[in-house]
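Colleague: only geometry, no sequence info:
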């Protein structure tokens, strides 16, 4: 479980697909203390919960290895990752940690596309198009997770919604790199999902 508050931006140091293309081994370079990363730990990478299979230190920088399976590649932007791709990272939530964002599972529901970017004096506004089957879960003032970042929805009309990003978030995450046409990982709010299901069952 996560909160959608990014704690580091790492990058893919190596990306090795298997011969069958069903599994990709990724080595991710980061600034985390390697002694705090246990094998089997969960780390959200651009919103995708991945399991650490090995970690170490090279040239003074921590790395950890994770495996991305075929379903992850199909459902997320991991299908387009390559060496050098920058990733928003978040360690799994611990009991007693501050819940600064919202409850995030790290299970990406689909891919949203940036429709437009507007740079404002104090922030940036992004409009995104969600997959139609997920749009009904997105509402103004509700929460979404985009590339692992917990955000508040500003407006939502049909399958297009907007978010406003403050300068700090643009600086400490990869969101500053977003452009029209960029594809991002989308996780809808768990509470919205359950509320919709309850409504359907009535």
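Modeller: Alright, I've got the coordinates. The shown structure was predicted, so the numbers you read here are calculated from the model rather than taken from an experiment.

Colleague: contacts and neighbour counts: CA atoms only from here.
Modeller: OK.

Colleague: so which elements touch the host helix or strand of residue 163?
Modeller: In this assignment (DSSP states H and E), residue 163 forms part of strand 160-165. Packing contacts for strand 160-165, counted by 3 or more Cα pairs under 8 Å, 6 or more residues apart in numbering; DSSP states H and E, involve strand 124-129, strand 149-157.

Colleague: which residues touch the helix or strand following the shortest one?
Modeller: Read in the C-terminal direction, the helix or strand following strand 124-129 is helix 132-135, with elements assigned using DSSP H and E. Judged by Cα atoms under 8 Å, 6 or more residues apart in numbering, the contacts made with helix 132-135 from elsewhere in the structure are 109-110, 158-160, 188.

Colleague: take a look at this one as well, against the first:
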């Protein structure tokens, strides 16, 4: 379980295919605090530490994860949003994030507004994942509040601190991002759809 508050940025040091899986080596200031079997969110994807080496650590993304997220698009030297699992009893500064990406989206517009930024995204709305204005959304592991919402599109506002300390400063139009929709909203949508009358 995570909060969507990014702790730091890691850097991809090495990528190695293992059958259909991908072994990812990440250089990070967090490495000295990690241990084998620990869970860390990488761009919002929960992965398990399988190896430690000086200031870098290793995780493995399976084929299913590579198909549903942007991890298969990573390149050596690329920055990755990192967050360790939340501590039970600590403040929940973001929102409840599972580290299970629902689908990817694409950045469609970036607008600077006097010291802040508004980022717009589109995604496949037919997969049934809802957003609502002022609701929560996780983009590459970052907990954010939806500004505008449509069936298959939404926008978020980014303050300077978030822009400087996450992957947002590297986004461009066409950038593919990982999306995890609000877990409570997903359950409500599922329950609501299951009670709709059947169309004849």
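Modeller: Ah, there it is. What you are looking at is a predicted structure, and each value in this text was computed from that prediction instead of being measured.

Colleague: want to throw the helices and strands packed on strand 160-165 of structure 1 into CSV with distance to residue 6 of structure 1?
Modeller: Below are these laid out as CSV (distance: least, Cα to Cα, whole Å):
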stretch, distance to residue 6 of structure 1
strand 124-129, 18
strand 149-157, 6
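
Colleague: list the contacts for residue 161 of structure 1?
Modeller: 127-130, 138, 153-155.

Colleague: tell me which of the residues you listed you also see in structure 2.
Modeller: Checked against structure 2 using both residues aligned by TM-score structural alignment, their matches' Cα atoms under 8 Å, the contacts of residue 161 of structure 1 keep these contacts: 127-129, 138, 153-155.

Colleague: show me the strands in structure 1, by range?
Modeller: 8-17, 23-30, 42-45, 48-58, 61-69, 86-91, 110-119, 124-129, 143-146, 149-157, 160-165, 183-188 (DSSP state E).

Colleague: of these, which is nearest residue 77 of structure 1?
Modeller: strand 183-188 (6.2 Å; Cα to Cα).

Colleague: tell me the counterpart of residue 192 of structure 1 in structure 2.
Modeller: Superposed on structure 2 with TM-score structural alignment, residue 192 of structure 1 falls opposite residue 185.

Colleague: nearest residue to that match in space, please, no chain neighbours.
Modeller: Leaving aside its sequence neighbours, residue 185 of structure 2 sits nearest to residue 130 (Cα to Cα, 6 or more residues apart in numbering; 7.1 Å).

Colleague: that neighbour and residue 183 touch, don't they?
Modeller: No: using Cα atoms under 8 Å, residue 130 of structure 2 is not in contact with residue 183, being 10.2 Å away.

Colleague: who has more neighbours, the two?
Modeller: When residue 130 of structure 2 and residue 183 are compared for neighbours, residue 130 comes out ahead with 21 against 17, by other Cα atoms under 10 Å.

Colleague: residues in contact with that one?
Modeller: Contacts of residue 130 of structure 2 (Cα under 8 Å, 6+ apart): 151, 181, 185-186, 189.
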